[in-house]
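*Asks:* Predicted model and sequence follow; I will ask about them next.
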Amino acid sequence: MIGSVQRALRLLEAVGSHSEGAPAKQLAREAGLPLPTAYHLLRTLTHEGYLRRESGVFVLGDAAERLAGGGLQQKRRSMILDSLAHFRDTVGAPVYFAVYREGEIEIVGVSDTPDNPACQEWADFRRTGHAHAIGQCLLGQLDEDARRDYYDRHPVDALTPYTVRDMRALEQRIGSMRLMQPVIERQEYALGTVCAAIPITAGDIAATMAISLPLHQQDRLLYAVGRLRSEVGALLSTLSFSISI
């Protein structure tokens, strides 16, 4: 054990227990440290940004808050990945979770198995939203201006013989989508792969969960996505669902 690290951590814990901060003498007493040692460590922690001194008391600094935020972020991500693994086992197919954030498609998590591998990202998912169910589902949740902004940066382009050919055809497809219904895509992104995505209500950000299957299993697609839809409600009700991850 490294004693100086242990002592510094005890001081951080002491500071963290006081929302309005505390003076050095009180922190030294609570951490069980000699005052000179506490002063030395408090100066070091302040220099490194883990503490701030304000009006004679010490409060947590930006570096400590980033650590705490990173831990919360990791916990949220772990919860989402655990949920995806549950859905994967339930539907017997790879499961994806994606959001549309800051003008881009972002795959937050994927859960698959060696027997049921996820679709290989051979063309950047972010730039090919027109060609896969995930992207079409997300684009369908945006307003017209937001979609056109995406098309301006990532033009519609055929990836396979089955990909939608142009923006007009894609807009017609999006316009025909029924609210909260699955989006089905067959070999538009990758030959030999079919995919289905369902829209997710997650605050004011467009989100989706999706599954993929090899073409020879396409008869399972509607059943599998139906199972996924029936399970997703549990995710939204049991998790403090946040997509700020």
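*Replies:* Great, that's in hand. Residues are numbered from 1 along each chain as shown.

*Asks:* Going by C-alpha atoms from here, please, whenever you check contacts or count neighbours.
*Replies:* OK.

*Asks:* Then residue 209 would be within a helix, right?
*Replies:* No. In this structure, residue 209 is strand, not part of a helix, as judged by DSSP: H, G, I helix; E, B strand; the rest coil.

*Asks:* what helix or strand does the nearest residue to it once chain neighbours are set aside sit in?
*Replies:* Excluding the flanking residues, the one nearest residue 209 by CA to CA, 6 or more residues apart in numbering is residue 97, at 4.5 Å. Using DSSP states H and E, residue 97 falls within strand 95-101.

*Asks:* Structure two is appended below for comparative analysis:
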Amino acid sequence: MRKNESDPGSGSGSGSGTAAVNAAAPARSGTVQAVERAVDLLEAMADAGGTVSLSHLAATSGLPLPTIHRLVRTLAGRGYVRQQSSREYALGPRLVRLGDTAGRLVGVWARPRLAELVDALGESANLALLEGTQVVYVAQEPGRHSMRMFTEVGRRVSPHCTAVGKALLARMDPARAREVMRHTDLVAHTDNTITDLDAFDAELDRVRSAGYAVDEGEQELGVRCVAVALGGPLPAAVSISGPTTRMTDALLDSAVPLLQAAADALVDEMARQDAATA
């Protein structure tokens, strides 16, 4: 994230057992069981950090190993999964194109809510998704100040140094969040960046207790950000960011309930859309 003084354009994280339970369940009326199982396996791989063994999928999904093997080989043949030299399987590069396209559509859908946050608070508002072990910014509504924060849509960052990343990880079961962090390069972007796993676990406990996350200049000095995760199935978080001089504790106190309201509104809108297409 960087300061931008003149660019007016737009720019710019459930428990791991859920997919496992669904994978073993029979297909719902009107659906194709093989497709449901393949999607559940992809989600289970993402829950495990993006790389997993077939035996792990068998142990957690309840599906027979031959069934998992056929599904994974089919996905690998289409580029949605790839086999590692360790014989484990990882999410494949073809998913990136789907994720980028879906992310852009989510960003367009969320921008009116981000604009409301900017109108109320003045600072840049962001929407970010957790994809595997990275956070990707999918929408931003620029702040009203001449000196404002600007993050490119599509930018990918590690979750440990961002408020949106912390908020998203705090939604997870602690064991799953730690597994994601084991696959994350804990780079120290500033002296404030948390690079110790135990210290980061303690930070996530604070986020869970507070209901929101704060980036205290951990990605870039002089920048402060506060974020709230959406409560629905979409692994997304909304945030506002700005210079530390303007992002005072008083502003954060005002921002948190507005961020929570925006997150709840997005979840409600998504539920209505799902109900309309069911």
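*Replies:* Ah, there it is. As the structure is a computational prediction, the values presented were derived from the model and not from experiment.

*Asks:* quick one on the thing from earlier: what lines up with the residue nearest to residue 209 of the first structure in the second structure?
*Replies:* When the second structure is aligned by TM-score structural alignment, the residue opposite residue 97 of the first structure is residue 127.

*Asks:* My read is that the residue nearest to residue 209 of the first structure contacts residue 210, right?
*Replies:* Yes. Counting by CA atoms under 8 Å, residue 210 is a contact partner of residue 97 of the first structure at 6.6 Å.

*Asks:* More neighbours: these two, which one.
*Replies:* Each of residue 97 of the first structure and residue 210 has its neighbours counted (other CA atoms under 10 Å); residue 210 has more, 25 against 22.

*Asks:* so how much does the helix or strand where residue 136 of the second structure lies differ from the first structure once superposed?
*Replies:* Assigned by DSSP H and E, residue 136 of the second structure belongs to strand 134-141. In the superposition with the first structure, the average deviation recorded for strand 134-141 of the second structure is 1.8 Å (mean CA distance after the TM-score superposition for the first structure).

*Asks:* and that strand with strand 124-131, angle?
*Replies:* 150 degrees (axes from the mean of the first three to the mean of the last three CA atoms, to 10 degrees).

*Asks:* Point out the other helices and strands that strand 134-141 of the second structure packs with.
*Replies:* In terms of contacts (3 or more CA pairs under 8 Å, 6 or more residues apart in numbering; DSSP states H and E), strand 134-141 of the second structure is packed against helix 94-121, strand 124-131, strand 156-157.

*Asks:* With residue 130 of the first structure as the reference, measure out to the residue nearest to residue 209 of the first structure.
*Replies:* 17 Å (CA to CA, to the nearest Å).

*Asks:* One more: residue 224 of the first structure?
*Replies:* Counting by CA to CA, the gap from residue 224 of the first structure to residue 130 of the first structure is 23 Å.

*Asks:* Have a look at the two and say which one is more surrounded.
*Replies:* Under the criterion of other CA under 10 Å, the comparison of residue 224 of the first structure against residue 130 puts residue 130 first, with 32 against 20.

*Asks:* Quick one: map the more buried one onto the second structure.
*Replies:* So, by TM-score structural alignment, residue 130 of the first structure is matched to residue 160.

*Asks:* Quickly note the distance from residue 100 of the first structure to residue 128 of the first structure.
*Replies:* Residue 100 of the first structure sits 13 Å away from residue 128 of the first structure, going by CA to CA.

*Asks:* Check the second structure for me, the residue farthest from its geometric middle.
*Replies:* In the second structure, residue 66 marks the outermost C-alpha relative to the chain mean, sitting 31.7 Å out by CA atoms, centre = their mean.

*Asks:* element containing that residue?
*Replies:* Counting by DSSP H and E, residue 66 of the second structure is part of helix 65-77.

*Asks:* What span of the first structure is that helix aligned with?
*Replies:* Taking TM-score structural alignment, helix 65-77 of the second structure hits no residues over in the first structure.

*Asks:* my read is residue 241 of the second structure is in a strand, agree?
*Replies:* Yes. Assessed with three-state DSSP, residue 241 of the second structure lies in a strand.

*Asks:* Skipping its backbone neighbours, what lies nearest the corresponding residue of the first structure for it in space?
*Replies:* Alignment note: residue 241 of the second structure maps to residue 212 in the first structure; criterion TM-score structural alignment. Residue nearest to residue 212 of the first structure in three dimensions, not counting chain neighbours: residue 195, with 4.2 Å by CA to CA, 6+ apart.

*Asks:* quick one, what contacts that neighbour?
*Replies:* Contacts of residue 195 of the first structure were listed using CA atoms under 8 Å, 6 or more residues apart in numbering, and they are 132, 133, 184, 185, 186, 210, 211, 212, 213, 221.

*Asks:* follow-up on the earlier one: for the strand holding residue 97 of the first structure, name the packing helices and strands.
*Replies:* If contacts are counted by 3+ CA pairs under 8 Å, 6+ apart, strand 95-101 of the first structure sits against helix 62-91, strand 104-111, helix 133-139, strand 205-214.

*Asks:* so which of the ones you listed gets nearest residue 231 of the first structure?
*Replies:* Closest of these to residue 231 of the first structure is helix 62-91, at 7.2 Å (criterion: CA to CA).

*Asks:* mind listing what's buried in that closest one?
*Replies:* 64, 73, 76-77, 79-81, 83-85, 87-88, 91 (16 or more other CA atoms under 10 Å).

*Asks:* Next, work out how far apart whatever residue of the second structure lines up with residue 173 of the first structure and residue 196 of the second structure are.
*Replies:* The alignment partner of residue 173 of the first structure in the second structure, by TM-score structural alignment, is residue 203. Between residue 203 of the second structure and residue 196 of the second structure the computed distance is 10 Å (CA to CA).
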